[in-house]
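**Q** This is a predicted model, with the sequence first.
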Amino acid sequence: MPTISQLVIYPIKSCAGLSVEHATLTTAGLVYKGVGDREWMVVDPSGQFLTQREFSRMARIKPQVRDGLVSVTFPDMAALPLERRHLPEDATCLVAVWDDHVIATDCGDVAAAWFTQVIGTPCRLVRFRENVVRSTSTKWTGGVAAATRFADGYPLLAIGDASLADLNARLRAAGRDAVPMNRFRANLVIDGIDPFEEDYTATFKVGGALIAPVKPCSRCPIPSIDQASGMPGPDLLDILGTYRANARMDGAICFGMNCIVTEGEGAELCVGQELEAELAF
């Protein structure tokens, strides 16, 4: 029986993930102890989002959730508490995530100074506002409405353990080192399915919830970045490109599936939980 082997949230877009034993499933993504996936985001002074694509050291910015408090750390820097309540209602700004423009809450000058020092470029930290709905494209959902926070496009990313094992076998055959799952920044990692079975799954049923894989995840150079050191390594796209070009995505190299939640808002997920995979054919 397939099971959930990992649950990961990314409180700040493109910063380190937080591996958790349980999380609440919402239509906008996972929530852990009140902290939402991609609830925060770093932007440049014009409001454009920043990622590891340009600033690989962001991988070393690590979130912590303890006793209801959220903070981030970086080597040789004092931890920065992230205030989630009582921010001024007028501290709003317009930010951009790809083609979407969203009203967000600016987290203030202290946070801006901390992230500017860590990343090495002028930037500010913003938080997703609870009264904002960022809709996903319905092109890939069959017209089903869905939403996300600051994720690239969809609320969840699912990958099977066997898919990574398949890639690592190919890397070793090419004389390369294997890579861990954190290179691909999945939220939901599934054990007990065949390599790339997630590509052909209509729904994953977890308790009373249904998670629908809807769009292949096209890949940029971020998986080449060592998430522990923040240093770029050999680009994985040369190996992935030999067998993971997707005609449905105009030949883009894909690994993992973007998903939406079609039933089960508020369901609790946990590592080790069984699920059912209904194939699309």
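**A** Thanks, I have the structure now.

**Q** C-alpha from now on. contacts and neighbour counts both.
**A** Will do.

**Q** which strands and helices sit next to the host helix or strand of Asp238?
**A** Asp238 is located in helix 237-240, with elements delineated by DSSP states H and E. Contact analysis of helix 237-240 by 3 or more CA pairs under 8 Å, 6 or more residues apart in numbering; DSSP states H and E lists helix 161-173, strand 252-263 as its packing neighbours.

**Q** Can you list the neighbours in contact with the next helix or strand after the longest one?
**A** If I follow you right, that is helix 161-173. On the C-terminal side of helix 161-173, the nearest following helix or strand under DSSP H and E is strand 188-191. Applying CA atoms under 8 Å, 6 or more residues apart in numbering, the contact partners of strand 188-191 are 2-8, 156-162.

**Q** one more structure, for comparison:
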Amino acid sequence: MTELPVDQVQTLLAVVDEGTFEAAAAALHVTPSAVSQRVKALERRTGRVLLRRTKPVRPTESGEIVVRLARQLGRLERDARAELGMSGTAEATRVSVAVNSDSLATWFLPALSRVPEELRLCFELRREDQDHTAALLREGLVMAAVTSSSLPVTGCSVRALGVMRYVAAARPDFAARHLDGPLRERLPNAPVVVFDRRDDLQDAFVRRLRRGGGASTVRHFVPTSDGFVEAVAAGLGWGLVPEVQAEPLLAAGRLVHLAPGRAVDVPLYWQQWKLDSPALAAVAQAVTATAAQALRTQ
């Protein structure tokens, strides 16, 4: 038998979402023993261990595939009920999307405003670095993502959005104090603003200037896009600022460009579940149309 019984698939999802077999049993209105039996039956059917019996319970790599299937089945059922005009479909359709902070602060929200209101969508946005949003797709936690990976996640389609350009910038007096001299020699020792501990953009930029090393260990972590830009403009350190956010500050003299001609281009892609879903199709259309206007071409 190769089919995956829906009740077993939905039970696995409940265990992952609720974190324990007992909580899943309460949510499904069955006994913990019934939950355990369904999960074991599904593992026998697939020939794979699907859950790590930790607290909270976590899916294995194989379990993530089944969890993603369960969420997709739920999405298809809600779309079908809405198209059939069945009772209980008055609530808005929820669309979960992973998006990086800089896109969220610049062009992504205007994209969502272009989705037709009559579709009655509500959005659940999960902020994550563009290098890591694909992981949320693999785990089935989001339906779509803005990502830096052109390699599609299994079960997903991918399309290019454009390039987000970053420029190295600092406050004029900061540059005069810390960067008076050859940039490749002074920049590695100058205080730097970094988004978070996974942000490698500034270190990679320094490595492009000179082999080895990275940016200074004197670094300020500012994990919001607007806060990051303000930290650079306040003179806490230098940083790579999205071009669209840097331009008005450069024009006003609040920032200076540290390395004209050495911009950093980060290609962005839209990945989404391969579903014939009106909700996802509308969001994808709005996102790609807005990105075509807001981002540079690749």
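**A** Cool, got the structure. These numbers were taken from a predicted model, which means no experiment stands behind them.

**Q** Give me the TM-score for this pair.
**A** Once the chains are overlaid, their TM-score stands at 0.23 when taken by TM-score structural alignment, normalised by the length of structure 1; 112 aligned residues with a CA RMSD of 6.4 Å.

**Q** Filter the contacts of strand 188-191 of structure 1 down to the ones in strands?
**A** In this view, the contacts of strand 188-191 of structure 1 that belong to strands under DSSP state E are Thr3, Ile4, Ser5, Gln6, Leu7, Val8, Leu156, Leu157, Ala158, Ile159, Gly160.

**Q** Number of residues surrounding the residue lying closest to the second one once chain neighbours are set aside?
**A** Nearest in space to Ile4 of structure 1, with sequence neighbours left out and distances taken as CA to CA, 6 or more residues apart in numbering, is Ile190 at 4.7 Å. Taking other CA atoms under 10 Å as the criterion, the count of residues near Ile190 of structure 1 is 26.

**Q** ok, now how distant is Ile190 of structure 1 from Ser5 of structure 1?
**A** Shown here: Ile190 of structure 1 relative to Ser5 of structure 1, a distance of 5 Å by CA to CA, to the nearest Å.

**Q** Repeat that for Ala23 of structure 1.
**A** For Ala23 of structure 1, the distance to Ser5 of structure 1 under the criterion CA to CA works out to 13 Å.

**Q** Which of the helices and strands packed on helix 237-240 of structure 1 sits closest to Pro81 of structure 1?
**A** Nearest of those to Pro81 of structure 1, taken as CA to CA: strand 252-263 at 30.6 Å.

**Q** Packing partners of the closest one?
**A** Secondary-structure packing of strand 252-263 of structure 1 (3+ CA pairs under 8 Å, 6+ apart): strand 156-160, strand 209-218, helix 237-240, strand 245-246.

**Q** relative to strand 209-218, how tilted is it?
**A** 160 degrees (axes from the mean of the first three to the mean of the last three CA atoms, to 10 degrees).

**Q** what sits up against the following helix or strand past strand 252-263 of structure 1?
**A** Toward the C-terminal end, the helix or strand that comes next after strand 252-263 of structure 1 (DSSP H and E) is strand 268-270. Taking contacts as CA under 8 Å, 6+ apart, the residues outside strand 268-270 of structure 1 that touch it are Ile4, Leu7, Glu21, His22, Ala23, Thr24, Leu25, Val206.

**Q** Just to check, the second one is in contact with Ser19?
**A** I take that to be Leu7 of structure 1. Yes. Counting by CA atoms under 8 Å, Leu7 of structure 1 does reach Ser19; the two are 5.9 Å apart.

**Q** Those two - which one has more neighbours?
**A** More crowded of Leu7 of structure 1 and Ser19, by other CA under 10 Å: Leu7, with 24 against 15.
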